[in-house]
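S.K.: After the sequence you'll find the predicted model.
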Amino acid sequence: MSEAQEQRTVRCLVGKVGLDGHDRGAHVIARAFRDAGFEVIYSGLHKAPDEIVQATVQEDVDVLGISILSGAHNTLVPKIMDGLEEYGAKEDTLILVGGIIPDEDRDELLDLGVARIFGPGASMDEIVDFVRENAPDRR
């Protein structure tokens, strides 16, 4: 991590997309990010992919964490990635997915540009360390 990264606040959007109403994990990661000194924006429940894209762009976040437990990741994540690409925000945003993602679906999401997928049992320290090491140095 560069000295500039250590001196700035990492901005994170934790997004709940689709009809998934399970938000405990999103709240846990949002709190872990906040406790790590990151600035956290929480989207709230039931957001459409374009709402997540708009919030990512408007808030100028470094990190987008997509929390999805509905099983619709192969539909919703590509829509978010396409929207970020359209706005030129995909390359300078660290994109994470958290939730129950079957092994056979992981490569497709990673090929779309998702930096890392965290499943159940991932430690908060592991996730925070990954963000610290990989958040884009844009400021």
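M.R.: Sure, I can see it.
S.K.: contacts, neighbours, all on C-alpha from now
M.R.: Noted.
S.K.: can you give me the helices in this structure?
M.R.: Along the chain, the stretches classed as helices by DSSP state H are 3-7, 24-35, 49-58, 73-86, 103-112, 124-134.
S.K.: residue contacts, the residue nearest the centre of the chain?
M.R.: Centroid check for the chain by Cα atoms, centre = their mean gives Gly65 as the closest residue, at 1.4 Å. Taking Cα atoms under 8 Å, 6 or more residues apart in numbering, we find Gly65 in contact with 12-15, 95-98.
S.K.: Structure two is appended below for comparative analysis:
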Amino acid sequence: MENNRPIRVLVAKVGLDGHDRGAKIIATALRDAGMEVIYTGLRQTPEMVVNAALQEDVDAIGVSILSGAHNTVFPKIIALMKEKEMNDVLLTGGGIIPEDDMMALNAMGVGKLFAPGTTTTEIANYIKQWVKDNRAF
């Protein structure tokens, strides 16, 4: 099925993590892959991210985490998404996240998480495939 509009992705940095170069690179790569990207900027709260995702009617939320707060941030965002019945929106992300933590987050409903060094093409293809399989346009 072909989408009648571009895939919309919200790229966010949550908490006090001030390193946004990776998030900006991902945002640019997703835009280059034909997606519409909303970048929230630094120091967002989980509530701000979910509210922005709702307002922008996104297909996916991508969170970049380098601060070690992934076991706090992702569960909070997924809980808020469930509360707001955003069951057909992908929550994905990446950064410095140990493999065991990635598996635990996946088990609670977070999509694939990407480690440093993952190609932007792999990330874009994952989002495209997930949206194709899970979103109704």
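M.R.: Received it, and whenever you're ready, just let me know what you need. Everything numeric in this text was worked out from a predicted model, so none of it was measured.
S.K.: what TM-score do we get after superposing?
M.R.: In this superposition the chains share a TM-score of 0.94, using TM-score structural alignment, normalised by the length of the second structure; 135 aligned residues with a Cα RMSD of 1.0 Å.
S.K.: If you rank the contacts of Gly65 of the first structure by neighbours, which is first?
M.R.: In terms of neighbours by other Cα atoms under 10 Å, the contacts of Gly65 of the first structure top out with Gly15 at 29 neighbours.
S.K.: Could you measure from whatever residue of the second structure lines up with Pro78 of the first structure over to Pro46 of the second structure?
M.R.: Mapped onto the second structure by TM-score structural alignment, Pro78 of the first structure lines up with Pro75. Look at Pro75 of the second structure and Pro46 of the second structure: by Cα to Cα, to the nearest Å, they are 9 Å apart.
S.K.: between the two, who's got more neighbours?
M.R.: Pro46 (24 against 16).
S.K.: Just give the nearest non-adjacent residue to the aligned partner of the more buried one in the first structure, would you?
M.R.: Aligned counterpart of Pro46 of the second structure in the first structure: Pro49 (TM-score structural alignment). Once flanking residues are discounted, Pro49 of the first structure sits nearest to Ile80: 5.2 Å by Cα to Cα, 6 or more residues apart in numbering.
S.K.: Isn't Gly83 of the first structure up against Ile52?
M.R.: No - using Cα atoms under 8 Å as the test, Gly83 of the first structure is too far from Ile52 to be in contact (9.1 Å).
S.K.: between those two, who's got more neighbours?
M.R.: Between Gly83 of the first structure and Ile52, Ile52 has the larger neighbour count (other Cα under 10 Å), namely 23 against 20.
S.K.: What does Tyr126 of the second structure correspond to in the first structure?
M.R.: Using TM-score structural alignment, Tyr126 of the second structure sits opposite Phe130 in the first structure.
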